[in-house]
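Enquirer: pasting the sequence and the predicted model now:
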Amino acid sequence: MTSWTPGWGDFPEALLEFWTERHLHTLTTLRPDGRPHVVPVGVTLDHERQCAWVITRGGSRKVRNLLAAGDAGGQVATCAVDGGRWSTLEGTGVVVHDPESVARACERYAARYRTPSPNPERVAIRITVDRFVGSAGLF
């Protein structure tokens, strides 16, 4: 296992490739009682804004967990595995509702996965990345 703290201008090529390939991820948030909540999601990197995005429904458990953590957001981890390659992104997730941020998250999602279907309850989780960990070949 290797770790890397983002220097967005010198992103390791193999890590960038992994994070642009189509992989499903798990997202871990913490419930108010401290227990982990792990669900499958699509995650996208946004180099221009130096963050990662998850789109979801406003009433989801992951959203409620992050809102319960307060205005500063809560600690999150998202992980994908592809054979012997894997990577986890660790950081702070904040729920955003503003149309511009939600649209940006949907654009990034569409670029990696597919165009999401309309959802009037959609919000986005913006993740400020603290570090990446993963298999040694990605760094």
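Expert: Arrived safely.
Enquirer: only C-alpha atoms from now on, for both contacts and neighbour counts.
Expert: Will do.
Enquirer: just give the nearest non-adjacent residue to L45, would you?
Expert: Nearest residue to L45, sequence neighbours excluded (Cα to Cα, 6 or more residues apart in numbering): A52, at 4.3 Å.
Enquirer: got a list of what the one you found touches?
Expert: A52 makes contact with 43-46, 126-129, according to Cα atoms under 8 Å, 6 or more residues apart in numbering.
Enquirer: in strands, which of the residues you listed fall?
Expert: Those of these mapping onto strands are 44-46, 126-129, per DSSP state E.
Enquirer: could you confirm S87 falls within a strand?
Expert: Yes: the assignment for S87 is a strand, going by DSSP: H, G, I helix; E, B strand; the rest coil.
Enquirer: isn't it right up against A77?
Expert: No: counting by Cα atoms under 8 Å, S87 stays clear of A77, with 10.2 Å between them.
Enquirer: pull out the buried residues from the top helix by length along the chain.
Expert: Ranked by residue count, the top helix of the chain under DSSP state H comes out as helix 99-112. Neighbour counts over helix 99-112 (16 or more other Cα atoms under 10 Å) mark 101-109, 112 as buried.
Enquirer: got another, please set it beside the one above:
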Amino acid sequence: MPPPMQRPHAVTVPDPVEAFLTATVHVAAFTTLRPDGAPHVAPVRFTWDAAAGLARVMTVSSSRKARNLLAAPGSRVALCQVDGFRWVTLEGTATVVTDPARVELGARLYARRYWSAPPTPPGRVVIEIAVDRVLSLNA
């Protein structure tokens, strides 16, 4: 089984930010760029893996967000979780991963966070975001 994508210098986040990123009730706005440069923003559920410095989003390869990233490998993205006046934005480079072991890992982490397994449509992939910048307010 190949190891998950990991950055050499994972970001560290303060404990309150970590707690906010791992709370079960939240979704986030995930921003990618379309081939014409226009932003595409979609609500997503995601997981945060502090040890690897990765955020993961389960989706399918035919989704607009996956197609945007496949058209421009290594693109920068933003994932912003908001709750009232508290928010955390994770920024980094994203990769669409089809490796079954890594997709399954993404699904297990999703199920742990959201207390139910993600959908299993044909073409399921995981987007791994190598987070290199964290912005927050009141989290």
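Expert: In hand now; what should we look at? Owing to the predicted nature of the structure, the values given are computational and were not obtained by experimental measurement.
Enquirer: one step back: alignment lookup: the residue nearest to L45 of structure 1 to structure 2.
Expert: Using TM-score structural alignment as the criterion, A52 of structure 1 maps onto A55 of structure 2.
Enquirer: then P40 of structure 1?
Expert: In structure 2, the residue paired with P40 of structure 1 is P43, using TM-score structural alignment.
Enquirer: so its match is in which element?
Expert: Here P43 of structure 2 sits within strand 39-44, counting by DSSP states H and E.
Enquirer: average offset of that strand relative to structure 1?
Expert: In the superposition with structure 1, the average deviation recorded for strand 39-44 of structure 2 is 0.4 Å (mean Cα distance after the TM-score superposition for structure 1).
Enquirer: distance check, the residue located most distally from the centre of structure 2 against N68 of structure 2.
Expert: Taking Cα atoms, centre = their mean, the residue of structure 2 most remote from its mean C-alpha position is D36, at 22.4 Å. As judged by Cα to Cα, to the nearest Å, D36 of structure 2 and N68 of structure 2 stand 10 Å apart.
Enquirer: circling back: the match of P40 of structure 1 reaches V27, doesn't it?
Expert: Yes: between P43 of structure 2 and V27 a contact is recorded at 6.6 Å, counting by Cα under 8 Å.
Enquirer: higher neighbour count, the two?
Expert: V27 (18 against 13; other Cα atoms under 10 Å).
Enquirer: show me what that one aligns to in structure 1.
Expert: Aligned counterpart of V27 of structure 2 in structure 1: L24 (TM-score structural alignment).
Enquirer: how about the nearest residue to its match, chain neighbours excluded?
Expert: Using Cα to Cα, 6+ apart, the closest residue to L24 of structure 1 is G42 (5.5 Å).
Enquirer: about what we covered before: grab the nearest non-local neighbour of the match of P40 of structure 1.
Expert: The shortest distance from P43 of structure 2 to any residue other than its chain neighbours is 4.6 Å, reached at A29 (Cα to Cα, 6+ apart).
Enquirer: got the contact list for the one you found?
Expert: Contacts for A29 of structure 2 were tallied using Cα under 8 Å, 6+ apart; they are 41-44, 78-81.
Enquirer: cutoff 6 Å now
Expert: Going by Cα atoms under 6 Å, 6 or more residues apart in numbering, A29 of structure 2 touches 42-43, 79-80.
Enquirer: same question for R34 of structure 2.
Expert: Contacts of R34 of structure 2 (Cα under 6 Å, 6+ apart): N68.
Enquirer: was I right about L135 of structure 2 contacting T89?
Expert: Yes: taking contacts as Cα atoms under 6 Å, L135 of structure 2 lies within contact range of T89: 5.1 Å.
Enquirer: between those two, which one's more packed in?
Expert: T89 (19 against 13).
Enquirer: which one is that one nearest to, not counting chain neighbours?
Expert: Nearest non-adjacent residue to T89 of structure 2, counting by Cα to Cα, 6+ apart: C80, 4.2 Å away.
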